[in-house]
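Colleague: below are the sequence and a predicted model; questions follow.
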Amino acid sequence: MAETYTLMATAAAGLESVVAKEVQDLGYDNVQVENSRVLFKADRSGVARANLWLRTADRVKLLVGEFEATTFDELFEKTKALPWEHYIPEDGEVPVVGKSVKSTLYSVPDCQAIVKKAIVNRMLNKYGLATKIPETGAKYKVEIALLKDKATLTIDTTGPGLHKRGYRVGQGEAPLKETLAAALVMLTNWRADEPFVDPFTGSGTIPIEAALIGQNIAPGFNREFVSEEWGLVPQKVWDEAIVEAEDLANYDQPLQISGYDIDHKMIQVANQNAKEAGLADLIHWKQMQVRDFHPKGKNGYVVSNPPYGERIGERKEVEEMYKQLGVNMAEHPSWSVYILTSHQGFEKLYGKKATKKRKLFNGFIRTDYYQYFGKKEKS
């Protein structure tokens, strides 16, 4: 029987339920949703599959252990008692990072040093080494996270965060994370055969993520992960996961996805990013002001992260754009509109109360995701 591990998919606040659904869609049933994280059981193939497929998670970690700790001695002994040799080989490189929130053990550098000492001590004993571990092999980044005196010890399986898809060669001043862009699409009822438009596209992240979703392309397909170097997850496991991703991709799915922006330079950047993602011919890009945006067809979707108007001198211009978008979309009642903004007066400016509103965080900015559901028309 294959060994089972506890994996932790970390998530931005407000996206935990989206990540949990993704995990369940991968076939993992024992899912536990907590603040900023989703826990689930999987064999070693789950490490590869979760990293390749999770669109909205920040990263995937192996949970080694959790316990209460209020003294440094307690932290040392309980860390040392965990089976580190099950995960880390004798030559593994073991950097330790940490954080502490509302805990008695508030000194993060001290906690990191104690955890490192405990792991090394355990490995010296288990591997029969004399004075130190060589640390010449693959990297196993350990995190000690303390929250209200509860210590959580994990090993990162991802490396650079999952939002690093590998296609973004250019970006604007306030780029939207790829993981959040994917979440904005997944929080709609859009289907791949329906029109999809982002009228404030910037570097094109939302349309690109929509295209990846529309053709069921694994978001991690064209990048590398730190756990690919681990003996714990053999190359055969990664190869099988990649073959599965290739088999499930639907490259023949036609798409009606467009991205518009007032800045012609950003349209060039978006187009270059789409080429890098292998989606050059699938997304229509055009320089356009919002007042000229009049969607074609019916039963389409507008999904966008427009400017928020938080800079001095920018607010009035942004508010006019919100008003104009509302006027234009009122003429297309079959279209659904989804807008992410921190502007508290958005509904009044748009001219209509949202059908639904969801609190999300764009980085450290508290935003609302305003959702207007269109009245579907028969084709």
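Modeller: On my side now, so go ahead.
Colleague: C-alpha from now on. contacts and neighbour counts both.
Modeller: Fine.
Colleague: for the stretch 1-150 of the chain, what spans make up the strands?
Modeller: Here the stretch 1-150 of the chain has its strands, by DSSP state E, counting those that start in this stretch, at 5-10, 31-34, 37-42, 59-68, 96-101, 142-147, 150-156.
Colleague: this is the other structure I want to compare:
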Amino acid sequence: MTNYELIATSAMGLEALVAKEVRALGYDCQVENGRISYHGNEMAIVKSNLWLRTADRVKLKIGEFKATTFDELFEKTKALPWEKFLPVNAEFPVSGKSVKSKLFSVSDCQSIVKKAIVERMKRHYKIEGWLEENGPLYKIEVALHKDVALLTIDTSGSGLHKRGYRVDQGEAPIKETLAAALVMLTNWTPDRPFVDPFCGSGTIPIEAALIGQNIAPGFNREFVSEAWNLIPPKIWDEARTEVEDVAKYDQPLDIIGSDIDHRLIKISQENAFEAGLGDLVTFKQMRVQDFTTSKQYGVIVGNPPYGERLGEKAAVQKMYNEMGKTFEPLDTWSIYMLTSDEEFETHFGKKATKKRKLFNGFIKTDYYQYWGKRPPREK
């Protein structure tokens, strides 16, 4: 097996969580802004794609070098061992981005990288004319940051947030990767009640159920690297068999998702059914103000409306206030709310135990955490 340099990309604020997941898979890693770097073999590529709940993608790092001229970008790209990764018939589109770099024209950088790889491949495979490019897909990216070019190949295909269970969605769905992160940042364990009072299309409760039963987030989808010669099919088979073996399908769960919109409840039920969790998660139409429970030591996780649109803020803040009163008696419950409203604590009526900065898409938010009493230790 070959040792590769891998990069798991991450949304801002989730790097530490992605790194924790990478380490849990057994790989040492380095953490930088938006990326977690580590080394691993073909099985590491497969396991990372199947198991990372909070990463955006898994990329193969081909090279990194300083480039301040187009000549330098061309020659240094051409010097990389592309033939080790790309077969003669590889389809390899090049995408790009440039931040704070002398080479700021992304389209020029893309075409130069493409040309350099073509020349390298033609020389290696002894081809005179065109490269066919009718084989498996290898999506290459050139990312320039402060004059340093990073060249990678994407092993995931669709972003890892695309789990394959979303049949339909509401207006502003939360990404599955962020939903999983919100659950993982709580003190919830599968033996405790879990409630999402703003479930929308059901993403947070579904991610909680996958975590609760130790089901790999990538179990229900395909990855672009499954078509590569680089990774023998038996490695994929082995990893998928392990996914089945370690899942705890008999773990009982008490997970409820509710929403004021009955259409979203129907969508949530369809999505949970598609994820194979139809019987495990209960969805019901309800206002957050009507929530009551006699259960103890539960966890509430919510991504409520933020009041970002003109004229909505007052109504949303009134709802935060009513929610605070509704949750006040639940002293053994822990409550976690994600919102961009910087006055949330004032309206909710209580200062958070802890706050964590996160991004929901491009919206800067805080994750307000209220920790309830700890469950008594079992004798």
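Modeller: All right, it came through fine. Being a predicted model, the structure only gives us computed values, none of them experimental.
Colleague: buried sites along the host helix or strand of residue 179 of the first structure?
Modeller: Assigned by DSSP states H and E, residue 179 of the first structure belongs to helix 178-186. By neighbour count on 16 or more other C-alpha atoms under 10 Å, the buried set for helix 178-186 of the first structure is 178-186.
Colleague: what's the mean deviation for it versus the second structure?
Modeller: After superposition onto the second structure, the mean distance of helix 178-186 of the first structure to its aligned counterpart is 0.4 Å, using mean C-alpha distance after the TM-score superposition for the first structure.
Colleague: and the next helix or strand past that helix?
Modeller: Once helix 178-186 of the first structure ends, the next helix or strand along the chain (criterion: DSSP H and E) is strand 196-198.
Colleague: counting contacts, what elements does that following strand pack onto?
Modeller: Secondary structure elements in contact with strand 196-198 of the first structure, counted by 3 or more C-alpha pairs under 8 Å, 6 or more residues apart in numbering; DSSP states H and E, are helix 205-214, strand 257-261, strand 301-304.
Colleague: of these, which is nearest residue 7 of the first structure?
Modeller: helix 205-214 (23.6 Å; C-alpha to C-alpha).
Colleague: can you tell me what part of the second structure the closest one aligns to?
Modeller: Under TM-score structural alignment, the alignment places helix 205-214 of the first structure onto residues 203-212 of the second structure.
Colleague: ditto for stretch 283-296 of the first structure
Modeller: The aligned range for stretch 283-296 of the first structure in the second structure is 281-294, by TM-score structural alignment.
Colleague: identify the residues contacting the matching stretch?
Modeller: With contacts defined as C-alpha atoms under 8 Å, 6 or more residues apart in numbering, stretch 281-294 of the second structure is touched by 197-198, 205-206, 209, 253-262, 265, 268-269, 272, 319, 322-323, 326.
Colleague: filter these down to the buried ones and hand me the PyMOL line.
Modeller: To isolate the buried ones among the contacts of stretch 281-294 of the second structure in PyMOL, judged by 16+ other C-alpha under 10 Å, type:
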select buried, resi 197+198+205+206+209+253+254+255+256+257+258+259+260+261+265+268+269+272+319+322+323+326
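Colleague: buried residues in stretch 280-296 of the second structure?
Modeller: Buried, per 16+ other C-alpha under 10 Å, within stretch 280-296 of the second structure: 280-286, 288-289.
Colleague: which one of the residues you listed is nearest residue 188 of the second structure?
Modeller: The closest of those to residue 188 of the second structure turns out to be residue 281 (C-alpha to C-alpha; 15.5 Å).
Colleague: three-state assignment of whichever residue in the second structure pairs up with residue 352 of the first structure?
Modeller: Using TM-score structural alignment, the equivalent of residue 352 of the first structure in the second structure is residue 350. Recorded secondary structure, residue 350 of the second structure: coil (DSSP: H, G, I helix; E, B strand; the rest coil).
Colleague: check contacts around the closest residue to residue 111 of the second structure other than its chain neighbours.
Modeller: Spatial nearest neighbour of residue 111 of the second structure, excluding adjacent residues (C-alpha to C-alpha, 6 or more residues apart in numbering): residue 94 at 7.7 Å. Residue 94 of the second structure sits next to 110-111, 113-114, 139-142 when contact means C-alpha under 8 Å, 6+ apart.
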